[in-house]
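**Student:** here is my input; please provide its structure:
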Amino acid sequence: MWTFSSKYCCSCGPPQRRISPLERRLACLRFFGITGRALVAPLTWLAVTLLKGTYYECAASEFASVDHYSVFDKVTSSKREELLAGFPCDRPSASSDMILVRDEVALLHRYQSQMLGWILITLATTAILVSCCLARCCSPLPILQHHYWTHHLENERELFEQAAEEHSRLLIQQRLKQLFGFVPGSEDVTQIRIPSCQDWREISAPSVLCMEDATQSLYSSLGERVVGDSEEEKSGGIELKP
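**Tutor:** Below you'll find the model as predicted:
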């Protein structure tokens, strides 16, 4: 969802770019697909909870209708609420009549909870079926092109992450070599460089990623000071002789 919203809401994009109707339809298709997949986990948890009935029984026992039970005729309303709220706690000191009422109320609540659970499952299944059918009918792409487009986006994201990781590693290794004179993990270290106080101050300063007037974005806290060092300054390191 973050990638999807950044593509259409990012302020770094061209201000005059117009989104075509095809892009809007594909964006809506992806939005509803992401939303549907995100709702699977909470709906599943809610359905399982309702089918089990324990949470519903605890929540609804205080509001159960017990006016037709004679055991509650001489019980005040506040005491009745207290007794009903304690039904799920299974108190052993209750009378036999109260235990009978408690079991009947618990059984009724379990029936209601399971009924709500199956209704939720039916509605969710129907909604998913209708949504999938509408998505395929309203999609501007045929089925084979839709599959290709989906796999293309997945492969693009995966390869981009691999390339970005490799690129950042190479860039950081280059700047570390300019700062210290060697790359971590290198076996053949013949020259090291001692950073100056100005170097440490430069790399300790906060960096800004996308500056409006800059030709390149600065993604490293090692700073421009290290990148801009001349070759004469780099050659003034300490040579390590075997």
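**Student:** only C-alpha atoms for contact and neighbour calcs from this point on.
**Tutor:** Will do.
**Student:** so how many other residues sit close to Arg110?
**Tutor:** The number of residues packed near Arg110 is 20, by other C-alpha atoms under 10 Å.
**Student:** ignore the last one, Arg136
**Tutor:** If you count neighbours by other C-alpha under 10 Å, Arg136 ends up with 15.
**Student:** so it versus Pro21, what's the distance?
**Tutor:** Taking C-alpha to C-alpha, to the nearest Å as the criterion, Arg136 is separated from Pro21 by 17 Å.
**Student:** what does Ile192 give?
**Tutor:** Applying C-alpha to C-alpha, the value for Ile192 to Pro21 is 58 Å.
**Student:** neighbour count for these two, which is higher?
**Tutor:** Between Ile192 and Pro21, counted using other C-alpha under 10 Å, Ile192 has the larger neighbour count: 20 against 10.
**Student:** contacts only, for the residue nearest to that one when sequence neighbours are not counted.
**Tutor:** Nearest non-adjacent residue to Ile192, counting by C-alpha to C-alpha, 6 or more residues apart in numbering: Gly181, 4.2 Å away. If you count contacts by C-alpha atoms under 8 Å, 6 or more residues apart in numbering, Gly181 has them with 191-193, 234, 237.
**Student:** let's compare: structure for the following, please.
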Amino acid sequence: MENFKSLSALAVKYQTVLGYSALSLMAAVGESLFSSIVYKCPCNSWNHAYGLVFLLVPALLFFLLGFMLNTSLWKQVTGCCNSHAFHRGFRYWCGKRVHCLYIVLQVTFLSALPPLTWIALALLKVSFYECIMSGLPLDYIKARFCGSHAVCMKELPFIPCGSSVKLNISQVMLEEIRGNITAESQVLGWCLIASVLLFALVATCISRCQSPVSHLQLMFWKTYVENEQKFLDQDSKRHAAELAERNVKSFFNQETQEKFSTPENKDWSSISTANKWTNEKTYYTPLHKFIERKTDSMKASIRSVLPPAEVNFAMAAI
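**Tutor:** Predicted coordinates:
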């Protein structure tokens, strides 16, 4: 049981990483199944379009699915189009434009991992790229693979089906063309993988170098955010359950219940905005910022109400 709880805690802690890892694994398995079961190059004028559709459309679907599954994005988007948000302006739901752009770029990069996995594996397996290149109606492409051989240029679209279609070009030329296409496809695949890893490394280095806090405080920040979310989920469930129980009992018993304290809409909106670090005060999350400012306002109201002789006493008590 303890091991199960530990695994559950790790799953909750790294749910974003695990989610995109699972989506990338799904992309890898899907590409393998599609290329071996569903995909079959038509070996005619449809080669180019058919290969591009199988290479890019599933990648686009995985990209959109990655956006749909990102909770950080929906947290910022929810409620941004209501009248109150428009009245307050763009900063009502996003804080700062630069920080909003950072969130979008972060979500875009994470969502791009599964489709890039699909494309990289497809390029390494060559079949999609072979179908695309053999169907390109460009003289430059035909000359690059066939030189000045007119028969080869004419039969280039049939090369992906060379094992089942009789061709009028020699076996040596056929193997040479397939070898060139295979080399190009696999080189592009490895370059794509290397580019993604290099971009991730550079982005991580830039993010860490521009961190407003030290490494230890950054670890503390992450720990605080995880615990705050855990307690917020627990108390939200308990609070919602108590409110639901009160309302149901009131409905069936036809009794008037005492007032149930619940945060106002503006309070929920305040803690749902994007968090941005400032050097003026240390606010780890919007909830932390909301509580600290509320506390400061309460202290200010006490100072404005109490006589000078009582202010010092009240502040000492606080």
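**Student:** may I have the TM-score of the superposed chains?
**Tutor:** In this superposition the chains share a TM-score of 0.57, using TM-score structural alignment, normalised by the length of the first structure; 176 aligned residues with a C-alpha RMSD of 3.8 Å.
**Student:** and stretch 108-115 of the first structure, what's buried?
**Tutor:** For stretch 108-115 of the first structure, a neighbour-count test (16 or more other C-alpha atoms under 10 Å) marks 109-114 as buried.
**Student:** next one: it to chain centre, how far?
**Tutor:** Centre-to-centre, stretch 108-115 of the first structure and its host chain are 33 Å apart (C-alpha atoms, centre = their mean, to the nearest Å).
**Student:** again with stretch 228-243 of the second structure
**Tutor:** Chain-centre distance of stretch 228-243 of the second structure: 26 Å, with C-alpha atoms, centre = their mean.
**Student:** corresponding residues in the first structure for that stretch?
**Tutor:** Residues 156-171 of the first structure are matched to stretch 228-243 of the second structure when aligned by TM-score structural alignment.
**Student:** ok, average deviation of that stretch from the second structure?
**Tutor:** Overlaying the second structure shows stretch 156-171 of the first structure at a mean distance of 2.2 Å from the equivalent residues (mean C-alpha distance after the TM-score superposition for the first structure).
**Student:** which ones are touching Glu232 of the first structure?
**Tutor:** For Glu232 of the first structure, the contact set (C-alpha under 8 Å, 6+ apart) is empty.
**Student:** in the first structure, which spans are strands?
**Tutor:** Taking DSSP state E to define them, one finds strands in the first structure at 191-192, 238-239.
**Student:** ranking those by burial, who's on top?
**Tutor:** Of these, the one with the most neighbours on average (mean count of other C-alpha atoms under 10 Å) is strand 191-192, at a mean of 18.
**Student:** pick the one among the contacts of Gly181 of the first structure closest to Leu26 of the first structure.
**Tutor:** Set against Leu26 of the first structure, the nearest of these by C-alpha to C-alpha is Lys234 (52.1 Å).
**Student:** tally of neighbours for the closest one?
**Tutor:** Lys234 of the first structure: 18 neighbours (other C-alpha under 10 Å).
**Student:** so who does it touch?
**Tutor:** Lys234 of the first structure makes contact with 178, 181, 193, according to C-alpha under 8 Å, 6+ apart.
**Student:** before we move on, back to that, dump the strands of the first structure into JSON lines; add distance to Leu144 of the first structure as well.
**Tutor:** Formatted as JSON lines, these follow (distance: least, C-alpha to C-alpha, whole Å):
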{"stretch": "strand 191-192", "distance to Leu144 of the first structure": "57"}
{"stretch": "strand 238-239", "distance to Leu144 of the first structure": "62"}
